[in-house]
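**Q** what would the 3D arrangement of this be:
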Amino acid sequence: MGQMERRTINLEELRVNNTKQDSDEVRVIEGHAAVFDKWSEELGLLVPFKEKVLKGAFKESIEKDDIRALFNHDANFVLGRNKSGTLFLEEDEKGLKVRIIPPDTQWARDLLVSIERGDISQMSFGFTVLEDRWGYQDGIDVRELVKVKLFDVSPVTFPAYTETDVGVRTILDEYNRRKQTRIDEERMKNIKKLQLLKKKYELLGK
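**A** All right, here's what the predicted structure looks like:
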């Protein structure tokens, strides 16, 4: 399993709603932590690449893993947990839909106010990659997340710095491998060109 990685998206739709639970009215945080089939902005300062999440990437993890909702990825501030029925996750047509029933604590109430005011509008998810696909498109490496293990979803004050949240070692290893592959492919093309030229000269000399 690879390094823990995190991704953040800006969510204008991150919102607080009222709902009924056991005849009581509770406040819930709702939004999407990821969007499917949409290329990210350029990630990585050392190794630039773009990335998108494919539909189905979270499906298995949602069904079997113990996942938390945290504030700012801080385990001291647990907003919900899927195994306890206070975090609901599902894949819809848009992406990874999140519904959190936060605890009735002062810090959680303060967070709800910050979301309602629009001071906090971003959500991030922590994961490790189980399956991905790499390619090269428009002069930049591209990555498709096919299957991931989800650890947490988090409303965040600030997105993590790119170099700390994309699993730098994993990306560098893949970049070096792909770079060598491209060098090898280019070398083979040149060899084939030389072989064709050699055959042409041999035919002309006959």
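
**Q** please make it C-alpha for all contacts and neighbour counts, starting now.
**A** OK.

**Q** what's the end-to-end length of stretch 55-69?
**A** 21 Å (CA to CA, to the nearest Å).

**Q** buried sites along it?
**A** Along stretch 55-69, these residues count as buried under the neighbour rule (16 or more other CA atoms under 10 Å): 55, 56, 57, 58, 59, 61, 62, 67, 68, 69.

**Q** what's it in contact with?
**A** Contact partners of stretch 55-69, identified using CA atoms under 8 Å, 6 or more residues apart in numbering, comprise 36-37, 78-83, 87, 89-91, 95-96, 100, 145-154.

**Q** 6 Å - rerun?
**A** The contact list for stretch 55-69 (CA atoms under 6 Å, 6 or more residues apart in numbering) reads 36, 79-82, 146-154.

**Q** tell me the most packed of the residues you listed, by neighbour count.
**A** The residue in the contacts of stretch 55-69 with the most neighbours, by other CA atoms under 10 Å, is residue 153 (32 neighbours).

**Q** isn't that residue up against residue 125?
**A** Yes - counting by CA atoms under 6 Å, residue 153 touches residue 125, with 4.3 Å between them.

**Q** buried stuff in stretch 82-95?
**A** Those would be 82, 86, 87, 88, 89, 91, 95, for stretch 82-95 by 16+ other CA under 10 Å.

**Q** now do the strands in the protein.
**A** Counting by DSSP state E, the chain has strands at residues 5-10, 15-21, 24-35, 49-53, 68-71, 74-81, 87-91, 95-100, 122-137, 140-156.

**Q** another for comparison:
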Amino acid sequence: MAEPFISGYALQWGQPATIAGLFVERFARGAFDKSLRDFPDVCALWSHDESRPLGRVGNGSLELRPDAVGLWYNLTPNPDSPNGQEALASVGREDVGQVSVGFWSEIEEWDDRQDMPQRLITQARLSEISLVLHGAYGDATSASLSRATTNAAAAVRRKAEAAHRLRGIR
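**A** Down below sits the predicted model:
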């Protein structure tokens, strides 16, 4: 039996999030491109808790890929670890279905013409993605559980997911 994995969008380009009731934030397409090139070993955490790692790019358990829709990810938590078991069970039962990103804004544009200031992040350093109960970007993020039964099935699934992403379909 193949290992289960969690995949979806950590965020979608241009989608608004109200941050602490103070301002509206959006990410421009490509905001993480430089970071993913220069600092590729991003990790996946449970609810931003560094003591609860779920995967990382460096060991191949996390894949991150910006596309036309947003920042897509594929996470294969360790099903033998308590953290991995909790993530797989919680996402599989749909108790947890959103994602949040840990980042530092490097280049941003502000617009104060509306009632609530608007921030567009055009370049940011991505440190981690987290599976969360309630993320700032809400349903513009996603986490769903899948299981590829064979390598051929996994290849077909990845090809279909890529085709959907190009068309803006989740």
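
**Q** TM-score of the superposed pair?
**A** Taking TM-score structural alignment, normalised by the length of structure 2 as the basis, the two superposed chains have a TM-score of 0.73; 134 aligned residues with a CA RMSD of 1.7 Å.

**Q** could the strands of structure 1 go into TSV alongside distance to residue 43 of structure 1?
**A** Shown next, in TSV, are the strands of structure 1 (distance: least, CA to CA, whole Å):
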stretch	distance to residue 43 of structure 1
strand 5-10	10
strand 15-21	27
strand 24-35	15
strand 49-53	5
strand 68-71	23
strand 74-81	23
strand 87-91	24
strand 95-100	20
strand 122-137	14
strand 140-156	10
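
**Q** among those strands, which is nearest residue 200 of structure 1?
**A** strand 122-137 (33.0 Å; CA to CA).

**Q** what residues does the closest one touch?
**A** Contacts for strand 122-137 of structure 1 (CA under 6 Å, 6+ apart): 2, 4-11, 33, 141-156.

**Q** equivalent analysis for stretch 149-165 of structure 1, please.
**A** 5-6, 8, 44, 61, 67-73, 120, 122-128.

**Q** residue 165 of structure 2: what secondary structure?
**A** helix (DSSP: H, G, I helix; E, B strand; the rest coil).

**Q** aligned partner of it in structure 1?
**A** In structure 1, no residue is matched to residue 165 of structure 2 (TM-score structural alignment).

**Q** do the same with residue 112 of structure 2
**A** By TM-score structural alignment, residue 112 of structure 2 lines up with residue 136.

**Q** hang on, residue 17 of structure 1 packs against residue 30?
**A** No - using CA under 6 Å, residue 17 of structure 1 is not in contact with residue 30, being 7.3 Å away.

**Q** and those two? which has more neighbours close in?
**A** Using other CA under 10 Å as the criterion, residue 17 of structure 1 and residue 30 rank with residue 30 on top: 17 against 13.

**Q** who's in contact with the equivalent of that one over in structure 2?
**A** If you follow residue 30 of structure 1 across to structure 2 using TM-score structural alignment, you land on residue 7. Counting by CA under 6 Å, 6+ apart, residue 7 of structure 2 touches 73, 74, 75, 143, 144.

**Q** max-length helix in structure 1?
**A** Secondary structure of structure 1 per DSSP state H: the longest helix is helix 168-204.

**Q** residues of that helix that come out buried?
**A** Buried residues in helix 168-204 of structure 1 (16+ other CA under 10 Å): 168, 171, 175, 178.

**Q** residues in structure 2 aligned with that helix?
**A** Counting by TM-score structural alignment, helix 168-204 of structure 1 has no counterpart in structure 2.

**Q** angle of that helix against strand 122-137?
**A** Note on geometry: by axes from the mean of the first three to the mean of the last three CA atoms, to 10 degrees, helix 168-204 of structure 1 and strand 122-137 are set 10 degrees apart in direction.

**Q** how far is helix 168-204 of structure 1 from where the chain is centred?
**A** Put simply, helix 168-204 of structure 1 sits 32 Å off its chain's centre (CA atoms, centre = their mean, to the nearest Å).

**Q** stretch 140-154 of structure 1 now?
**A** 4 Å.

**Q** please apply the same query to stretch 12-19 of structure 2.
**A** 13 Å.

**Q** cool, and stretch 48-61 of structure 2?
**A** Here stretch 48-61 of structure 2 is found 13 Å from its chain centre; the criterion is CA atoms, centre = their mean.

**Q** repeat for stretch 75-88 of structure 2
**A** 17 Å.

**Q** closest to residue 105 of structure 1 among the buried residues of stretch 82-95 of structure 1?
**A** Minimum distance to residue 105 of structure 1 across the buried residues of stretch 82-95 of structure 1 is 14.3 Å, recorded for residue 86 (CA to CA).

**Q** if I line the two up, what does the closest one land on in structure 2?
**A** Per TM-score structural alignment, residue 86 of structure 1 is aligned with residue 61.

**Q** give me every residue that touches the aligned partner of residue 77 of structure 1 in structure 2.
**A** Aligned counterpart of residue 77 of structure 1 in structure 2: residue 52 (TM-score structural alignment). Neighbouring residues of residue 52 of structure 2 by CA under 6 Å, 6+ apart: 45, 46.
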